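Undergrad: for reference, the sequence and a predicted model appear below.
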Amino acid sequence: MAGVKRVNTRPRAILRVEDLSFSFRREGISTLVLDGVSFDVYPGELLCLVGPSGVGKSTALRAIAGLARPDRGNVVLETFPQDGARDFGFVFQDPRLLPWRRVVANVEYGLEGLLRSKAERRERAMQALELVGLRDKARNWPYQLSGGQKQRIGLARALALHPALLLMDEPFSALDPATRHGLQDELLAIKAKSRTAIVFVTHDMDEATYLADRILLLGGQPASIVRQIRIDTAHPRQRRVQASEAADASLEAELHRFFKDGTNTKRKDVSSDN
């Protein structure tokens, strides 16, 4: 129709990873691990980066955080954080709590260079502990906590920064199934409240299909993104969603092949959703 202008209503990406490549160097020998990894993350999105163990998922996350320097490529973070907030928070596989600091002081740790007022830091830390359901543990020492509680403190420490982007490196992988499922639900509830964008690394396809708005499969040697899957099923979801329900009828068998031998998976176009 003449005179009608099409407007792209898709939100602006909060994170752009462009042609990221990374090599490990040992004893003078360089091994290319990641090759040409590119993707965007949008406000409020939970994106799962999935692939076999050792494929380079955590390396990609560390490069995004500036903890590892890539050989080539760019990481563009367009978060425009408010005063008293960070661009991103990082949740590690190990919560890395300081044993000589009480729980609330551990949560305050990342705020010490961000907020001058001790009272503000304490209030922000207590709010974060409230979000993860551990406000009553504020005065405890780390040794008094269970593994699941320690991981929740690690999450609270990241959330206290009021990050625009949350980076999570297999944070629930060492937990028992019941605790892991509880924390997955807690993460989704926090995301719904805060609208924080999340990049979540996992090798567990059940976890990815339960949590993600979008999944990127990483595979090959060196690794690249070989498949993109958008999951439109609303939360709350049933657990163990079948891959055929999440995307298309042929995907389940392909995913099983991918995890059996991810190194032989061919790169596919990820510029559009599948």
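TA: That came through, no problem.
Undergrad: hey, let's count contacts and neighbours off CA atoms from now on
TA: OK.
Undergrad: which residue ranges of the protein form strands?
TA: 15-26, 29-41, 46-50, 72-77, 88-91, 165-169, 197-202, 214-219, 224-230 (DSSP state E).
Undergrad: can you put the ones you listed in JSON lines and add distance to residue 115?
TA: What follows is the strands of the chain, written out as JSON lines (distance: least, Cα to Cα, whole Å):
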{"stretch": "strand 15-26", "distance to residue 115": "25"}
{"stretch": "strand 29-41", "distance to residue 115": "28"}
{"stretch": "strand 46-50", "distance to residue 115": "28"}
{"stretch": "strand 72-77", "distance to residue 115": "22"}
{"stretch": "strand 88-91", "distance to residue 115": "16"}
{"stretch": "strand 165-169", "distance to residue 115": "19"}
{"stretch": "strand 197-202", "distance to residue 115": "23"}
{"stretch": "strand 214-219", "distance to residue 115": "34"}
{"stretch": "strand 224-230", "distance to residue 115": "38"}
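Undergrad: try this one next to it:
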Amino acid sequence: MSSNPDTAVEVREVTHTYGSGSAAVTALGPVDLRVPPGAFLVIVGASGCGKTTLLRLIAGFEKPTAGTVSAAGRPPVPGRNAGLVFQQPRLLPWKTVGGNVGLALRYAGVPRPERSRRVSALLDRVGLPHMAHRRTWQLSGGQQQRVAIARALAVDNPLLLLDEPFAALDALTRERLQEDLRQVSAESGRTCVFVTHSVDEAVFLGSRVIVLTHRPGRVALDLDVDLPRTGVEPDELRGSPEYAALRATIGHAVRAAASPENERAPS
């Protein structure tokens, strides 16, 4: 597979099936997708539409049944081509906050004298200054997810994959972390692929949103989100007519795509 510097992620004619024979279930596809560097792509759709399957294929945790997936022009390797943030923080409880972030730096080959400075800078970036010595169980759920994001950013790669990282949080904490992630992604310039059920979250975070159909998941809508990503207050953005119009368009597409009538036999 040839490298394309203008493509951070490429999904080409991909289908993915679980099981075999009469028990086989096609979860995804066919899907074609190209994501340019620096984009914030949000994948939205109803439960069971293949959102997480697509993310796992991009991460390299699974291989497609048919078609090809590449990250920066190469087959993805789990833990190497992308930082990962899951629904649960998955922090190591026997390590401090700084220890969790520092472990990622260690595996990335960052020299020990440099790690402390990098840990402090990463925790500052996600809004947790002076928290390196705290225990993870002393943190709120929102703070734990901030640590998980810092850990994902610790590895110097251009891709960040997030699988509904804020789904278990209360509404206020979720909004605050959305705002933080939006700012972090703008500052870092990393390509992000984010999975969610929430139409509002998709509009707020994404520079581009795709909606997947009912199983097998196919792209029902692929929409660029033309909203300012810097220089505007979150409440002002959420209250704008443009935001409301995008939310209505994407919401309608999600409801239409969720219908079982969209389920088709795999090609």
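TA: Ah, there it is. What you are looking at is a predicted structure, and each value in this text was computed from that prediction instead of being measured.
Undergrad: residue 142 of the first structure is nearest to which of the strands of the first structure?
TA: strand 88-91 (16.5 Å; Cα to Cα).
Undergrad: tell me the buried residues in stretch 83-96 of the second structure?
TA: For stretch 83-96 of the second structure, a neighbour-count test (16 or more other Cα atoms under 10 Å) marks 83, 84, 85, 86, 88, 89, 91, 95, 96 as buried.
Undergrad: meant to ask about stretch 104-122 of the first structure, not that
TA: Per 16+ other Cα under 10 Å, stretch 104-122 of the first structure contains these buried residues: 104, 105, 106, 107, 108, 109, 110, 111, 115, 121, 122.
Undergrad: and what of stretch 188-205 of the first structure?
TA: Within stretch 188-205 of the first structure, the residues that qualify as buried by neighbour count (16+ other Cα under 10 Å) are 188-189, 191, 195-203, 205.
Undergrad: shouldn't residue 148 of the second structure be in contact with residue 83?
TA: No: proximity of residue 148 of the second structure to residue 83 does not meet the contact threshold set by Cα atoms under 8 Å, at 9.8 Å.
Undergrad: what residues are shared contacts of those two?
TA: Contact criterion Cα atoms under 8 Å, 6 or more residues apart in numbering; no residue bridges residue 148 of the second structure and residue 83 by contacting each.
Undergrad: take the buried residues of stretch 188-205 of the first structure and lay them out in CSV including distance to residue 58 of the first structure.
TA: Rendered in CSV, the data for those read as follows (distance: Cα to Cα, whole Å):
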residue, distance to residue 58 of the first structure
188, 21
189, 24
191, 21
195, 23
196, 20
197, 18
198, 14
199, 11
200, 10
201, 7
202, 9
203, 11
205, 16
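Undergrad: now for those residues, which pair is the farthest apart?
TA: In terms of Cα to Cα, those reach their longest pairwise distance at 195 and 203, which sit 24.2 Å apart.
Undergrad: what sits against the counterpart of residue 103 of the first structure in the second structure?
TA: Alignment of residue 103 of the first structure against the second structure is given by TM-score structural alignment, with residue 97 as its counterpart. With contacts taken as Cα under 8 Å, 6+ apart, residue 97 of the second structure has the following neighbours: 131, 132, 133, 134, 135, 136, 147.
Undergrad: between these, which has the most around it?
TA: Highest neighbour count within the contacts of residue 97 of the second structure, by other Cα atoms under 10 Å: residue 147, with 29 neighbours.
Undergrad: what does it correspond to in the first structure?
TA: Counting by TM-score structural alignment, the partner of residue 147 of the second structure is residue 153.
Undergrad: can you list the buried residues in stretch 11-20 of the first structure?
TA: Going by 16+ other Cα under 10 Å, stretch 11-20 of the first structure has these buried residues: 13, 14, 15, 16, 17, 18, 19, 20.
Undergrad: hmm, back to that, which one of the buried residues of stretch 104-122 of the first structure is nearest to residue 65 of the first structure?
TA: Distance to residue 65 of the first structure, by Cα to Cα, is smallest for residue 110 among these, at 14.9 Å.
Undergrad: output the buried residues of stretch 104-122 of the first structure in TSV; the columns should cover distance to residue 176 of the first structure.
TA: Conversion of those to TSV gives the following (distance: Cα to Cα, whole Å):
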residue	distance to residue 176 of the first structure
104	25
105	27
106	24
107	24
108	28
109	28
110	28
111	31
115	36
121	32
122	31
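Undergrad: so who does residue 133 of the first structure touch?
TA: Taking Cα under 8 Å, 6+ apart as the definition of contact, residue 133 of the first structure has no neighbours.
Undergrad: the second structure: matching residues for the longest helix seen in the first structure?
TA: Under DSSP state H, the helix in the first structure containing the largest number of residues is helix 177-194. Using TM-score structural alignment, helix 177-194 of the first structure corresponds to residues 171-188 of the second structure.
Undergrad: now do the matching stretch: everything it contacts.
TA: Stretch 171-188 of the second structure is touched from outside by 40, 125-127, 142, 146, 166-167, 191-192, 201, 204-205, 229-230, 234, with contacts defined as Cα under 8 Å, 6+ apart.
Undergrad: counterpart of residue 30 of the first structure over in the second structure?
TA: Using TM-score structural alignment, residue 30 of the first structure sits opposite residue 24 in the second structure.
Undergrad: number of nearby residues for the closest residue in space to that match that isn't next to it in sequence?
TA: In space, and not counting its chain neighbours, residue 24 of the second structure is closest to residue 18: 5.7 Å by Cα to Cα, 6 or more residues apart in numbering. Residue 18 of the second structure is surrounded by 12 other residues when neighbours are defined as other Cα under 10 Å.
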